[in-house]
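> What follows is a predicted structure for the sequence shown.
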Amino acid sequence: MSDTGEAPAQASRPGAGVPRDTRVTPPGSTYRVQLRPGFTFADAAQQAGYLRALGIGALYASPVLDAVPGSTHGYDVVDPTRARPELGGEEGRRALARRLRGSGLGLVVDIVPNHMAVGAAHANPWWWDVLRRGRDSPYAGYFDIDWSRGRLLLPVLPEDSAESELRLEDGELRYYEHRFPIAPGTNGGSPQEVHARQHYELVGWRRGNTELNYRRFFDITGLAAVRVERPGVFEATHREVLRWVAEGEVTGLRVDHPDGLADPGGYLRSVREAAPGAWLVAEKILHPGEDLPQSWPVDGTTGYDALREIGGLFVDPAAEQFFTDLAGSPDYPEIELAARRLVTDGILAAEVRRIAALVTGTDPGAARAAIAEVMIAFPVYRSYLPEGAAHWAAAVELARDRRGDLADALDALDRQVRADPHGELATRLQQTSGMVVAKGTEDTTFYRYTRFVALNEVGGTPTEFGTTVEEFHDAAARREAAYPAAMTTLTTHDTKRSEDVRARLAVLSELPEEFAEAVHAWTARYPIDEPSLNLLAWQTLVGAWPIEPGRLRRYLVKAAREAKIRTTWTEQNEEFEHAIATWAERVVLDGELGVAEFVDRIKGPGWSNALGQKLIQLTAPGVPDVYQGTELWDLSLVDPDNRRPVDFALRRDILDRLVAGERPAIDDSGAAKLHVVRGALTLRRDRPELFRGYRRLLAEGPAAHHLVAFARNGLVTVATRLPVGLAAAGGWHETALPLPPGTWTDVLTGEPAHGNIAAMLGRYPVALLLRGGAR
């Protein structure tokens, strides 16, 4: 199978040519919850009434299939044939579905087709059988294993010499907490002798990095790739979830990491054919200017493109040079190139070697270098040949420019891929290019290039300093025309920092000189001996303040390991990490440092930005997602920080007051944000016809550039941008917004609106205008 575009060439709409039995009805909005042993199906069910009152259309759940015991995220699935027992099992899942349906809510489930967890081998029955029976296992073809390389390598040892520490216990091979089966008829003798007879070989992680013979998820050896491109494997791994869809208990599917699949388009067509009435979105990260392949029968992406477009509105591009100077004028292309090469030459060396072995007519060493160079040069996460031929050509051309000495090898690679774009070489190279981009750019460069970290987000482009109002409007209009049911988001379980942290950091772009002075003064007192981490740390401290020392320490240690400059996940520099921990404790507890006072100055404008970007997301084209807890101020950092428990009781109390008519002040409680969320989402639920069409509205007057406004179908959204500059200029003065015909009432204040911005935004920095005022 390959992603060749089975839809007719003339198709211009998503999924054209794919039969549909039912019209897809997307939810009005979604609310993402992170299920875990401490927040189960029953706990989620208890929030149904709250979500209904908030205006949510569907609960959007993290993976619900059986996962590694104790998993706090669920992406490490071990058994796709049953609902996770730790969450309440099948009975709990069905009870949740009934509760949601009774409350008028849908259920969107996150599915993980690319991989399964194998690190705890005993927990995965399919993997356990493969280890026990080798190629004779009926599940041997379920996993992407290169059996031509001999025994299945399992990199679980610190060094190969640790084999001496193996032991036999209860009919199994053991290495500390790791358990492995013994093939029939292979027992007898020492643990090492038994080990030598198995279908697998336990090896050190360094050898695994270069010789691994099963495809994994990125560089995580505990997650083995699954071959869902095979019909039998697709049926076995999706049977249970598709049953839930068929029975009406699941109304939408979110597909995790389609870029890792052999044939993303073919896979998504299979899902659409099996679940024709389900809302279907793919976690596809689009670079600016990149579009979804037209042959994908999906309703859109999970919204990182919208995050970039909306968040960038609140960043002042005039500050770019100030932050470049503060960061020491880093060269982004050079940093990204080095980070991606680190991935191809080290972290994913085994994958590069396996792909290079498929190249014919050239030296193996040159083939490996050519493969690496092309993947390093990719302008997007992956191409979808032959649809993505332009991206493939651009990568090859850039590789030629950088490595003229590899011209012959690159030509051979290019010819072979173009000759058979559905073949194993082209397929494996495309699967792996996304891994190189994600690990090299998102998970390394974004922690090294810390000039202005509000831009360092999944799907973001840190070199593009903000989004113009025109760019935003163009993108919103395109989404309404092409993918009106795409998900939009501001925070996810994968974002590097929450929407409210980014909103506060955006204020720094309006105060670049003051922030630079503060950073120099703070660094003089508490320096971190690594410049990029030092700048990241001060931005993080300001963006997430107030923050406990432990949270800051854990975040900075993770950031340092991801950057791979002074410490890494596999080779930890204990002295440096101890210094980071000490730094976090000292700066948070130093009341004379002045961080709290600085944050007090920017907190108000940060709230303005947060309300503005939230209202825009909730009312612009697309299906908005609210990540758990972010209906109030949320200053979370990257996972696992963003999986902390949510205080739903507090949120219910505030919501009750809003339902009773309270119009809250903008303060530390965050009630104003919940007010905005409820106001927009209840309209989405009760009057969906309002959220059709899209028309940009242009303000007139001296402060017009501080306003973003657009009209839907009887609804107008108004938001303030760059609030510090607005205040410095003396406010709105005579700025006005010509409104479409009719009488208008602000849903948030209950007051009539006539177009005078100073009056319209006198209470809140945002307004949601409803024609006629009747809800």
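Sure, I can see it.

> only C-alpha atoms for contact and neighbour calcs from this point on.
Fine.

> hey, where'd the helices end up in the stretch 451-600 of the chain?
For the stretch 451-600 of the chain, the helices defined by DSSP state H, counting those that start in this stretch cover 469-482, 499-508, 512-525, 531-544, 549-563, 574-589, 595-619.

> didn't L490 look like it was pressed against R497?
No: using C-alpha atoms under 8 Å, L490 is not in contact with R497, being 9.9 Å away.

> Strands of the stretch 351-500 of the chain, start to end?
In the stretch 351-500 of the chain, the segments counted as strands under DSSP state E, counting those that start in this stretch are 487-488.

> Can you check which residues contact both of L490 and R497?
Shared contacts of L490 and R497 (C-alpha atoms under 8 Å, 6 or more residues apart in numbering): none.

> So what's the residue count around R553?
Counted with other C-alpha atoms under 10 Å, the neighbours of R553 add up to 21.

> Next one: it from I547, what distance?
10 Å (C-alpha to C-alpha, to the nearest Å).

> Now the helix or strand hosting A236: buried residues?
Element membership for A236, per DSSP states H and E: helix 231-246. By neighbour count on 16 or more other C-alpha atoms under 10 Å, the buried set for helix 231-246 is V233, F234, T237, H238, E240, V241, L242, W244, V245, A246.

> quick one, what contacts the nearest residue to the first one once chain neighbours are set aside?
The spatial neighbour of V233 that comes closest, neighbours along the chain excluded (C-alpha to C-alpha, 6 or more residues apart in numbering), is Y142 at 5.9 Å. The neighbourhood of Y142, defined by C-alpha under 8 Å, 6+ apart, consists of V226, R227, V228, V233.

> The structure to be compared is supplied as follows:
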Amino acid sequence: MSARVPTSTYRLQLRPEFTLDDAAEVAGYLARLGVGALYSAPILTAAPGSQHGYDVVDPSSVAPALGGDAARVALVATLRQRHLGFVADIVPNHMSVAEPAANPWWWNVLRHGRDSDFARFFDIDWARGPIVLPVLADDGDGGAAALAQLSIADGCLAYHEHRFPLAPGSYGADDDPGEVHQRQHYRLVSWRRAGELNYRRFFDINGLAAVRVEDPDVFAATHAEILRWAERGELDGLRVDHVDGLSDPGGYLRRLAREFDGWIVAEKILAPGEHPPASWPVSGTTGYDALHDVCGVFVDPAGEVPFTELAKSLDVPVGAAVEERSRHEAAEGLFAPEVRRIAEVLRVEVPEAAGRAGVSGSGRAEQAVCELLASFPAYRSYLPEGEDVWEAAVRAAERSRPDLADLLVEIDRRARAEPAGELARRIQQTSGMVVAKGVEDTALYRRTRFVAANEVGADPSAFGVDVRTFHTRAANRAACWPATMTALSTHDTKRSEDVRARLAALSEIPEEFAAAVRDWTARCGLSEPALNLLAWQTLVGVWPVSARRLAEYLLKAARESKLRTSWLRNDTAFEEEVLAWPERVLSDSELSNDVARIVAHIRRAGWTNSLGQKIVQLTAPGVPDVYQGTELWDLSLVDPDNRRPVDFTARQALLERLERGRLPVVDATGEVKLHVVREALHLRRERELTGYRPLAASGPAAAHVLAFARGPDLDVVTVATRLPLGLAAGGGWADTVLPLPSGPGSWTDLLTRRALAPTGTDGLTVATLAELLDRYPVALLVRGG
């Protein structure tokens, strides 16, 4: 691999409470842990109080709240002293406009309209008139009362604490604020009128406006600061956020690669079997595809039928129709402005007969666009590349809505004829938004049969990954994408790796868990079935948990599902039920003791799965990322829960014990996971882990081991235990053995520091798994040196 490709990364969530200076303080710890590069959340100037950095307001400066550029320079210097790289997360797709005064470019656009020097920086449909800003309160009067509350303050149009610029010469000292408002290049409207927006957003977030980085001048302005770091040798890699939202992802990445010669990975959610387009000059993705494989191989497929029966018995939907419905809801509701804009671009002459059944021509065009957007088998296509994805979407839409076939044929014809044209571009941009919001933020909260499988880019209908499939995908990754990022937990995952590992153990006791859930539901169930099943799995997955933390998560889940309540239309009575549920459960001693009993049954199996997942991810093909804090057990849920502060002091204390030679036990401290992470990361720094060869065990428990060899001479072997409850029930490893690759030199397990004696001819070593895995459920073997 190139010297610029890190051996591993460690993700830090920077925020005002954990700045660049704080990151520098933990650099020594990361180096001792074995990390190759610090991988930071976005550090450009973000909206006031930002907790994540994805709401950039000024891409030309480092966030003062994080310490500014001086702190960045100092951090990089510290990293270089520790022989660590620096990888930055960048956000090319959008900027925050929620607080106009914080964003100088947006402020200028609002002030000067189409004449602003920054008007073309944002994707605004000027033909639809002034910029629509849905910020006014609405008590059912369309925002009329709110409009009456406008005033002029500090030379701005004011609405309570909100400030908006005034066009030059548009107001006088005695002018009525309402009349002044009508003279501006924007219109303040009710928040309920977000469907009338005329600027493209990041998903459905009105406060994040899309940026036109396809324009060379816009690219230069938004990337100048980042590229300055690179020119100074202060940047080794880039993680590019949300490339599917760009007009031309491939064109953008090709330009970025011309300007920056370091390691580039793109946040790209892949459908099963999908790969990044061949023309993208990137090392790979941010690792969700690997996450699904690594986590899935520790799930028992035998649990599928009982979990399906449980879901059905509780009236929780299990079929693909849930996803189809969720996609349509997203297209028709959340993304109505985008759909309308595409339909206007289409401008198809519709025969009079098309207006039958009371459907107007323009209405049919929007219906056709919605159907197509909801039909993509992947997040998006990239015409003229990947025509198979586009073709599949068109054909699926035609099958679903034959009455719209004429329009779909016309869309298909025009898009293929002009793959870089506005119609094809906007459809492909928007399809990823529909899939993401329809699936990730809706269907995954409705289709809750087995939530360990409900992850970003995952297919909830899949129940685990078999060993052969895992090996095939890992070998392909080694051959085609050896420098792609791999992950188990990220800032976007629905639950952390250790929660999924514990839930994977439930797949081995599905009948016991199903009986418990039916009993618990009868005693204290939530009235919405999908949320009810999600709640019980979550409770087991994160136990022990405070009532407040669980309540905050369940409220978010309930709103995301949009079944009984939502972010925009709250059902107060139902939300009160949800918020009260955790306390009801935890205060019922008999019920909570029963939950604790289930957790006690699977806790150690969950630890085994966690260690297995981690050692596999850290040594399998790709560049592994460790999400902050997950070197110990981490039972986190979706953000903001997974952005809680990390106790680095405690981790450094444990690391010091390991450095003194301590071999930890497998217990609740999680020190053993830190041990596994440290040994694996140091190994990656010391040895080149190329290639990939599956290893097969033989004996009565062969199905319970996952093993592979890596390195030019196959001199590194990873061994992990699968399905530990079934292994124990079957009598353990017995005489199951694992033949290791032949070659000169003896083998040593880095985790136990024990040497394995040759047991066969020609120096061949056959490891007896009962001995190899007697202390830990995983092993990391190296040969020689």
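Great, that's in hand. Remember, it's a predicted structure, so these values are computed and weren't measured experimentally.

> Quick TM-score on the pair, please.
Scored by TM-score structural alignment, normalised by the length of the first structure, the superposition of the two chains gives a TM-score of 0.96; 748 aligned residues with a C-alpha RMSD of 1.0 Å.

> need the strands for the stretch 601-750 of the first structure, in chain order.
Under DSSP E, counting those that start in this stretch, the stretch 601-750 of the first structure gives strands at 623-627, 695-697, 707-711, 715-720, 744-746.

> Does anything pack onto the first one? Which helices or strands?
Right, strand 623-627 of the first structure. strand 30-33, strand 487-488 (3 or more C-alpha pairs under 8 Å, 6 or more residues apart in numbering; DSSP states H and E).

> just these: most buried one?
Greatest average neighbour count among those goes to strand 487-488 (a mean of 27), per mean count of other C-alpha atoms under 10 Å.

> Just give me how far that one sits from the chain centre.
Offset of strand 487-488 of the first structure from its chain centre (C-alpha atoms, centre = their mean, to the nearest Å): 12 Å.

> The second structure: matching residues for that one?
Counting by TM-score structural alignment, strand 487-488 of the first structure falls onto residues 485-486 of the second structure.

> average distance between the matching stretch and the first structure?
Taking mean C-alpha distance after the TM-score superposition for the first structure, the mean distance separating stretch 485-486 of the second structure from the aligned residues in the first structure is 0.3 Å.

> Which residues does that stretch contact?
Here stretch 485-486 of the second structure has contacts from 265, 283-291, 617, 622-625, using C-alpha under 8 Å, 6+ apart.

> let's go with 7 Å and repeat that
Here stretch 485-486 of the second structure makes contact (C-alpha atoms under 7 Å, 6 or more residues apart in numbering) with V265, G284, T285, T286, G287, A290, L291, Q617, G622, V623, P624, D625.

> Rebuild those as JSON lines, extending it with neighbour count and distance to E671 of the second structure.
Shown next, in JSON lines, are the contacts of stretch 485-486 of the second structure (neighbours: other C-alpha atoms under 10 Å; distance: C-alpha to C-alpha, whole Å):
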{"residue": "V265", "neighbour count": "23", "distance to E671 of the second structure": "31"}
{"residue": "G284", "neighbour count": "26", "distance to E671 of the second structure": "32"}
{"residue": "T285", "neighbour count": "26", "distance to E671 of the second structure": "30"}
{"residue": "T286", "neighbour count": "25", "distance to E671 of the second structure": "27"}
{"residue": "G287", "neighbour count": "25", "distance to E671 of the second structure": "25"}
{"residue": "A290", "neighbour count": "25", "distance to E671 of the second structure": "25"}
{"residue": "L291", "neighbour count": "21", "distance to E671 of the second structure": "23"}
{"residue": "Q617", "neighbour count": "24", "distance to E671 of the second structure": "18"}
{"residue": "G622", "neighbour count": "27", "distance to E671 of the second structure": "25"}
{"residue": "V623", "neighbour count": "26", "distance to E671 of the second structure": "23"}
{"residue": "P624", "neighbour count": "30", "distance to E671 of the second structure": "20"}
{"residue": "D625", "neighbour count": "26", "distance to E671 of the second structure": "19"}
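
> Thanks a lot, catch you later.
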